[in-house]
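Peer 1: Quick one, what's the 3D model for this:
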Amino acid sequence: GHALAARRTGFPMTGLRFWGIFSTSLWPAGEPALPGRIHIRRALGGPIASILVGVAALLVAWFAGSDGGMLWWLALFAAADNLLLLGLGAFLPLGFTDGSTILHWWKR
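Peer 2: Predicted structure coming up:
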């Protein structure tokens, strides 16, 4: 999500740095000063993608039905993880989340 959103702004990311189960987007070292709206658009890409994946997983769970066994449980877990943790949870301003980036650039 972040990579696609960044590419669409014209200022793409260069990679990812993984730390445990989390990761950080990497940006070009010589990137010019960008307006806040660019940072916000790039930050929104991740949660939006996670919410879309969560909705898709919810649909899979719905169609599998509760008697779908392992598929139902996996789809339900994927939906909860993407909707709650990676989607909505990303908006919490914890210093390393998209919510912090959005809050930082909101009035700039």
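Peer 1: all contacts plus neighbour counts: C-alpha atoms, from now on.
Peer 2: Fine.
Peer 1: in this structure, which spans are strands?
Peer 2: 15-19, 22-26 (DSSP state E).
Peer 1: In TSV: those, plus distance to residue 78 and mean neighbour count.
Peer 2: What follows is these, written out as TSV (distance: least, C-alpha to C-alpha, whole Å; neighbours: other C-alpha atoms under 10 Å):
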stretch	distance to residue 78	mean neighbour count
strand 15-19	21	11
strand 22-26	16	12
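Peer 1: Same list (these) but as a markdown table, adding distance to residue 99.
Peer 2: Below are those laid out as a markdown table (distance: least, C-alpha to C-alpha, whole Å):
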| stretch | distance to residue 99 |
| --- | --- |
| strand 15-19 | 18 |
| strand 22-26 | 14 |
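Peer 1: before we go on, could you also do this sequence so I can check it against the first one:
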Amino acid sequence: MEDFFGRFKVAQQEIVGEQAHVKLQMLFTRREGFRRGAGTMHLAWGLEQADKLGIPAYLEASRMGRPLYERMGFQAVRDLPLDRERWNLTPEDTITCMLRPAQTNPGTAV
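Peer 2: Next up is the predicted model:
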């Protein structure tokens, strides 16, 4: 797991370095919760925290989650190369590093 998740940590360091930012952890929604607003609700809370601080937000997105993050203002920075054979991944299992710039009007609702 250190090898797998360690790649995320290295990418985060390369992208944001020592810059203050909010790191949003992986969000999983049960299938029965898809398209019902649970992911958006949790994401909005995290973005509200970043907005209060006036700093950018960073996360790693799956192919499935990426459209939600893009709607919420995240921009793709880079795709993480993963050893698909070692981790039994398919080409659809892409992880994308994403960054949402600091909001110019901190404290506003998402």
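Peer 1: Now the TM-score, please.
Peer 2: Here the TM-score for the pair of chains, by TM-score structural alignment, normalised by the length of structure 1, is 0.31; 50 aligned residues with a C-alpha RMSD of 3.6 Å.
Peer 1: Of the strands of structure 1, which is nearest residue 105 of structure 1?
Peer 2: strand 22-26 (16.6 Å; C-alpha to C-alpha).
Peer 1: what's the closest of the strands of structure 1 to residue 61 of structure 1?
Peer 2: Of those, nearest to residue 61 of structure 1 by C-alpha to C-alpha is strand 22-26, at 25.8 Å.
Peer 1: And the closest one, what does it pack against?
Peer 2: With contacts taken as 3 or more C-alpha pairs under 8 Å, 6 or more residues apart in numbering; DSSP states H and E, strand 22-26 of structure 1 sits against strand 15-19.
Peer 1: For the strand it packs on, which outside residues touch it?
Peer 2: Here strand 15-19 of structure 1 makes contact (C-alpha atoms under 8 Å, 6 or more residues apart in numbering) with 23, 24, 25, 26, 27.
Peer 1: Which one of the residues you listed is nearest to residue 44 of structure 1?
Peer 2: The closest of the contacts of strand 15-19 of structure 1, once distances to residue 44 of structure 1 are taken by C-alpha to C-alpha, is residue 25, at 12.7 Å.
Peer 1: Starting from residue 2 of structure 1, give me the distance back to the closest residue to that closest one other than its chain neighbours.
Peer 2: In this structure, residue 25 of structure 1 finds its nearest non-sequential neighbour in residue 16, 4.8 Å apart by C-alpha to C-alpha, 6 or more residues apart in numbering. Look at residue 16 of structure 1 and residue 2 of structure 1: by C-alpha to C-alpha, to the nearest Å, they are 10 Å apart.
Peer 1: related to what we said a few turns ago, and of the contacts of strand 15-19 of structure 1, the nearest to residue 62 of structure 1?
Peer 2: The closest of the contacts of strand 15-19 of structure 1, once distances to residue 62 of structure 1 are taken by C-alpha to C-alpha, is residue 23, at 30.5 Å.
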